[in-house]
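K.L.:
Predicted model, plus sequence, below.
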Amino acid sequence: MSAASNTAHRSLVSRLLEPYCEKHGLTLTLLDEHGHGGHVETTSGRRWFFRGTHFDLNPLGASEIADDKAASLAALNKCGLLTPESLCLSGPVARAKETALTFADEHGYPLFLKPNEGQEGLDVERLETRDDLTDSIDQLLARHRLLLLQKAVEGDDLRLLVLDGVVLCAVQRTPPGLCGNGRTAIRDLMGEKLKKLLSDPRCQRELVRQGLTFDTVLEEGQKVRLLPNANLSAGGIGALITDVLSSTLADAAIKAAACLNLRYAGIDLIAAPDGTYRILEVNAAPGLARLAAQGDMEKAVVAEVYERVFDALTFGPDQ
């Protein structure tokens, strides 16, 4: 299937690739109607492939390690990088609970529990009590083979995009939330974008922690957080902070990508108020569509990032 002129329902990557290939005299071939996969052929006949946001940039083994959160954190620790206190859990459930409770007694609450292999913040749980921990292990081990338990770290939630030793973009992520107007219940303030959270049990638990329900009418100016995690895919908001990013955080992200042998990566970390950091995880195929959807400025930054990625694939790492 060749690149189609109708791009309305195509992936962001394929939509950006079409003008890029026209500009450089490259041939774009899409392998499905939505542009989720395909390849680009240079004038010399060399091809590079993509699938979703996976590109022919990172070695397969490195990408697999990055997808394994516990393994990648272990590798980062061996490189001298800072990560939260973490524990990998597996069945049987009784043993996992016993091990997790020992970890909680040592490190305290709050904790985060999430699938060891997972994307977009799915099934990420913030745990405040012993009951939260045991209940979440019951639920998540029924759906996932391995879980990762982490000590919560206070600070700003950031994603840094690294390509060939350079930070292309830094985003500060804020969990989905609302601001009251003194008249409208939370459920009616959520709108179409956040409506899906009405059926997400994590949202209800997050409201309960704040003494609220979906029927609560927030006071004017009162702010409420709807989820414990700040992933843009879950409704979080991203603010571009590339120009004010500290060299400490930039260096840590660059070192993390190099440590895992990744040319291109999204480094998720918490930046503490004292200037230190903890790396939460590394993504070998970071998605940018939801950042691009926030506005014209974000769309332009994402387009620039992908152009750098396409250049690296087409012309080599020095472009």
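P.N.:
Yes, it's here. None of the values given here were measured: they were computed from a predicted structure.
K.L.:
going forward, measure contacts and count neighbours with C-alpha atoms only.
P.N.:
OK.
K.L.:
packing partners for the helix or strand hosting Met297?
P.N.:
Taking DSSP states H and E as the criterion, Met297 maps to helix 296-315. Helix 296-315 sits against helix 12-24, strand 166-174, helix 289-292, with contacts defined as 3 or more Cα pairs under 8 Å, 6 or more residues apart in numbering; DSSP states H and E.
K.L.:
Turn the ones you listed into JSON lines, including distance to Phe49 and mean neighbour count.
P.N.:
JSON lines is the format used below for the helices and strands packed on helix 296-315 (distance: least, Cα to Cα, whole Å; neighbours: other Cα atoms under 10 Å):
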{"stretch": "helix 12-24", "distance to Phe49": "11", "mean neighbour count": "18"}
{"stretch": "strand 166-174", "distance to Phe49": "22", "mean neighbour count": "20"}
{"stretch": "helix 289-292", "distance to Phe49": "19", "mean neighbour count": "19"}
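K.L.:
wait, what's in contact with the residue lying closest to Lys151 once chain neighbours are set aside?
P.N.:
Take Lys151 and drop its neighbours on the chain: the residue closest to it by Cα to Cα, 6 or more residues apart in numbering is Leu111, 4.6 Å away. Residues counted as contacts of Leu111 (Cα atoms under 8 Å, 6 or more residues apart in numbering) are 104, 126-128, 149-152.
K.L.:
again with Leu207
P.N.:
Listed by Cα under 8 Å, 6+ apart, the contact set of Leu207 reads 213-214, 224-226.
K.L.:
Neighbour-wise, which one of those leads?
P.N.:
In terms of neighbours by other Cα atoms under 10 Å, the contacts of Leu207 top out with Leu226 at 27 neighbours.
K.L.:
I'd assumed Cys203 was in contact with it.
P.N.:
Yes: here Leu226 lies in contact with Cys203, judged by Cα atoms under 8 Å, at a distance of 5.2 Å.
K.L.:
overlap in contacts of the two?
P.N.:
Leu197.
K.L.:
Break down the chain into its helices, ranges please.
P.N.:
For the chain, the helices defined by DSSP state H occupy 12-24, 60-67, 69-78, 93-107, 130-141, 186-189, 191-194, 201-209, 247-259, 289-292, 296-315.
K.L.:
would you turn the ones you listed into JSON lines with distance to Ala239?
P.N.:
Shown next, in JSON lines, are these (distance: least, Cα to Cα, whole Å):
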{"stretch": "helix 12-24", "distance to Ala239": "20"}
{"stretch": "helix 60-67", "distance to Ala239": "25"}
{"stretch": "helix 69-78", "distance to Ala239": "25"}
{"stretch": "helix 93-107", "distance to Ala239": "31"}
{"stretch": "helix 130-141", "distance to Ala239": "31"}
{"stretch": "helix 186-189", "distance to Ala239": "22"}
{"stretch": "helix 191-194", "distance to Ala239": "18"}
{"stretch": "helix 201-209", "distance to Ala239": "22"}
{"stretch": "helix 247-259", "distance to Ala239": "16"}
{"stretch": "helix 289-292", "distance to Ala239": "9"}
{"stretch": "helix 296-315", "distance to Ala239": "9"}
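K.L.:
another one to put next to it:
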Amino acid sequence: MPATPAVPTTLELRLAAAKARGWTATCLDPETNWLWRLSRGERQIVLFGSQSPLNTATGARLASDKDHTATILRSAGLPAIEGARCLKAGVHLGPAGGEAGDPYADQRGLGPGLRFAEVSGYPVVVKPNRGSRGRAVTVVEDADQLRAAVEAVWAMDNLALVQRAVPGVDLRIDMLDGELLLAYLRRPLRLVGDGRSTVLELLGRADARAKDAEFIARTTGDPLWAATLAAQGLDDNGVPAPGQTLAFPATILNLNRCCTATVYGELPEPWIELARRVGAAMGMRHWGIDLRIPDGDDPVHDDPDPSEAVILEVNASPVMIQVYRMGAASLVESCEGRLTDAILELAR
């Protein structure tokens, strides 16, 4: 069987686009291949992995702080997710130290999260204030689970967020200078048996990324995958009966987990306008937003009204490699070309 072609990284796509435009690329750290200088004549700019250089340092740092981002968006009249913050003990104390010097006493410990959950009702979502790819993001059903989830976040972040669990699906919108790059609708994975195909064969038809061994390993290693199959008496090589449905219901929809997506190269204008307002509030040139929206056959186009959308997060360096792997290579290459043109304009 022929080997599956390697998928390029975001950095590799940008380097290729720059070279196609007549720029020379020089690796500055061969040990990691992370720093590259692009030069053309007297002009030059350094790329730092997949990080976008198009936003200011302040804008990028604000977007990496989920709590600050929600505060900014709410102040601009935008529908940011509601929640509470639980600050780890012993950090960010005042000059005097100890309880007397604690300016954040009312936000420290589990109390704020427990009080929010009591008012909002379970389930709630616990996540680190900083982080990506769904790391340490957990849906909890009671106070004991909340305690464990917050303490797990504290092992990696001083601030744990406890947020309302909003039903629906996720719409990611990636933007550049007020214009759409691409968008995709994330849904929980759902496989339907035909009486002949194994579970892994059904996965291969449902998601183009299943050609990649790393994707298969990550998916089949997800606890949700194992629990869903076990509940129906199946394993990876089991053959579901005709019409037998394997649904992987997840409140957290991330393409690194049991989740698939529909990719869009265009969107109705109301969605784009909402994304523009987010970018303006955050002061960004290049950004992505994650929205939780009501589910439906085609919730993006059937009723293009974002009034019920909730903004979950803003990303200052959105990458599109998962979309590339899902079969939209030409669209992603075009978007990365547009991004590269904007980045090269920064060169001095």
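P.N.:
Nice, thanks for sending it over. In this text the structure is predicted, and so the values were computed from the model without any measurement.
K.L.:
Could I get the TM-score for this pair?
P.N.:
Scored against TM-score structural alignment, normalised by the length of the first structure, the superposed chains reach a TM-score of 0.82; 303 aligned residues with a Cα RMSD of 3.2 Å.
K.L.:
Pull out the buried residues from the contacts of Leu111 of the first structure.
P.N.:
104, 126-127, 149-152 (16 or more other Cα atoms under 10 Å).
K.L.:
And these, which two are furthest apart?
P.N.:
Greatest spatial distance among those (Cα to Cα): Ala104 and Arg126, at 12.8 Å.
K.L.:
Let's have the helices and strands packed on helix 296-315 of the first structure in TSV, adding distance to Leu313 of the first structure.
P.N.:
Listed next are these as TSV, based on distance: least, Cα to Cα, whole Å:
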stretch	distance to Leu313 of the first structure
helix 12-24	12
strand 166-174	15
helix 289-292	20
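K.L.:
can you tell me which residue in the second structure aligns to Arg173 of the first structure?
P.N.:
Counting by TM-score structural alignment, Arg173 of the first structure lines up with Arg186 in the second structure.
K.L.:
Its match - nearest residue in space that isn't next to it in sequence?
P.N.:
Arg186 of the second structure sits nearest to Ala261 (Cα to Cα, 6+ apart), 4.4 Å away.
K.L.:
which position in the first structure aligns with the one you found?
P.N.:
By TM-score structural alignment, Ala261 of the second structure lines up with Gly238 in the first structure.
K.L.:
For its match, grab the count of nearby residues.
P.N.:
Neighbour number of Gly238 of the first structure under other Cα under 10 Å is 23.
K.L.:
how near is it to Ala292 of the first structure?
P.N.:
From Gly238 of the first structure across to Ala292 of the first structure, the span is 10 Å (Cα to Cα, to the nearest Å).
K.L.:
Over to Arg225 of the first structure?
P.N.:
23 Å.
K.L.:
next one: Leu197 of the first structure
P.N.:
Look at Leu197 of the first structure and Ala292 of the first structure: by Cα to Cα, they are 21 Å apart.
K.L.:
again, but for Leu113 of the first structure
P.N.:
Distance, Leu113 of the first structure to Ala292 of the first structure, using Cα to Cα: 29 Å.
K.L.:
swap in Ala256 of the first structure?
P.N.:
Counting by Cα to Cα, the separation of Ala256 of the first structure from Ala292 of the first structure is 25 Å.
K.L.:
nearest to Ser86 of the first structure, of the buried ones among the contacts of Leu111 of the first structure?
P.N.:
For those, the minimum distance to Ser86 of the first structure (Cα to Cα) is 4.4 Å, reached by Gln150.
K.L.:
Which residues are in contact with the counterpart of that closest one in the second structure?
P.N.:
When the second structure is aligned by TM-score structural alignment, Gln150 of the first structure is paired with Gln163. Gln163 of the second structure is in contact with 81-84, 124-126, counting by Cα under 8 Å, 6+ apart.
K.L.:
how close does Gln163 of the second structure get to Pro123 of the second structure?
P.N.:
Remark: distance between Gln163 of the second structure and Pro123 of the second structure (Cα to Cα) = 9 Å.
K.L.:
So Gly243 of the second structure is in contact with Arg190, correct?
P.N.:
No: Gly243 of the second structure lies out of contact with Arg190 (Cα under 8 Å); the separation is 11.7 Å.
K.L.:
what about those two, which has more around it?
P.N.:
Taking neighbours as other Cα under 10 Å, Gly243 of the second structure and Arg190 compare with Arg190 leading, 16 against 11.
K.L.:
burial count for the counterpart of Ser39 of the second structure in the first structure?
P.N.:
Ser39 of the second structure maps onto Glu41 of the first structure when the alignment is built from TM-score structural alignment. Counted with other Cα under 10 Å, the neighbours of Glu41 of the first structure add up to 17.
K.L.:
neighbours around the nearest residue to Glu41 of the first structure once chain neighbours are set aside, how many?
P.N.:
Counting by Cα to Cα, 6+ apart, Arg47 is the residue found nearest to Glu41 of the first structure once chain neighbours are left out, at 4.4 Å. By other Cα under 10 Å, 16 other residues sit near Arg47 of the first structure.
K.L.:
do Ser75 of the second structure as well
P.N.:
By other Cα under 10 Å, the residues close to Ser75 of the second structure number 12.
K.L.:
What residue in the first structure is paired with it?
P.N.:
Per TM-score structural alignment, the equivalent position to Ser75 of the second structure in the first structure is Lys78.
K.L.:
For its match, give me its contacts.
P.N.:
Taking Cα under 8 Å, 6+ apart, one finds nothing in contact with Lys78 of the first structure.
K.L.:
Show me what Arg130 of the second structure lines up with in the first structure.
P.N.:
Taking TM-score structural alignment, the alignment pairs Arg130 of the second structure with Glu117 from the first structure.
K.L.:
That match touches Ile65, doesn't it?
P.N.:
No: judged on Cα under 8 Å, Glu117 of the first structure makes no contact with Ile65 at a distance of 9.9 Å.
K.L.:
These two - which one has more neighbours?
P.N.:
More crowded of Glu117 of the first structure and Ile65, by other Cα under 10 Å: Ile65, with 20 against 17.
K.L.:
What is the aligned counterpart of the more buried one in the second structure?
P.N.:
By TM-score structural alignment, Ile65 of the first structure lines up with Leu62.
K.L.:
distance of its match from Leu28 of the second structure?
P.N.:
Applying Cα to Cα, the value for Leu62 of the second structure to Leu28 of the second structure is 28 Å.
K.L.:
same question, Leu146 of the second structure
P.N.:
Applying Cα to Cα to Leu146 of the second structure and Leu28 of the second structure gives a distance of 45 Å.
K.L.:
quick one: which of those two has more around it?
P.N.:
Using other Cα under 10 Å as the criterion, Leu146 of the second structure and Leu28 rank with Leu146 on top: 24 against 14.
K.L.:
what residues are up against that one?
P.N.:
Here Leu146 of the second structure is in contact with 113-114, 126, 140 (criterion: Cα under 8 Å, 6+ apart).
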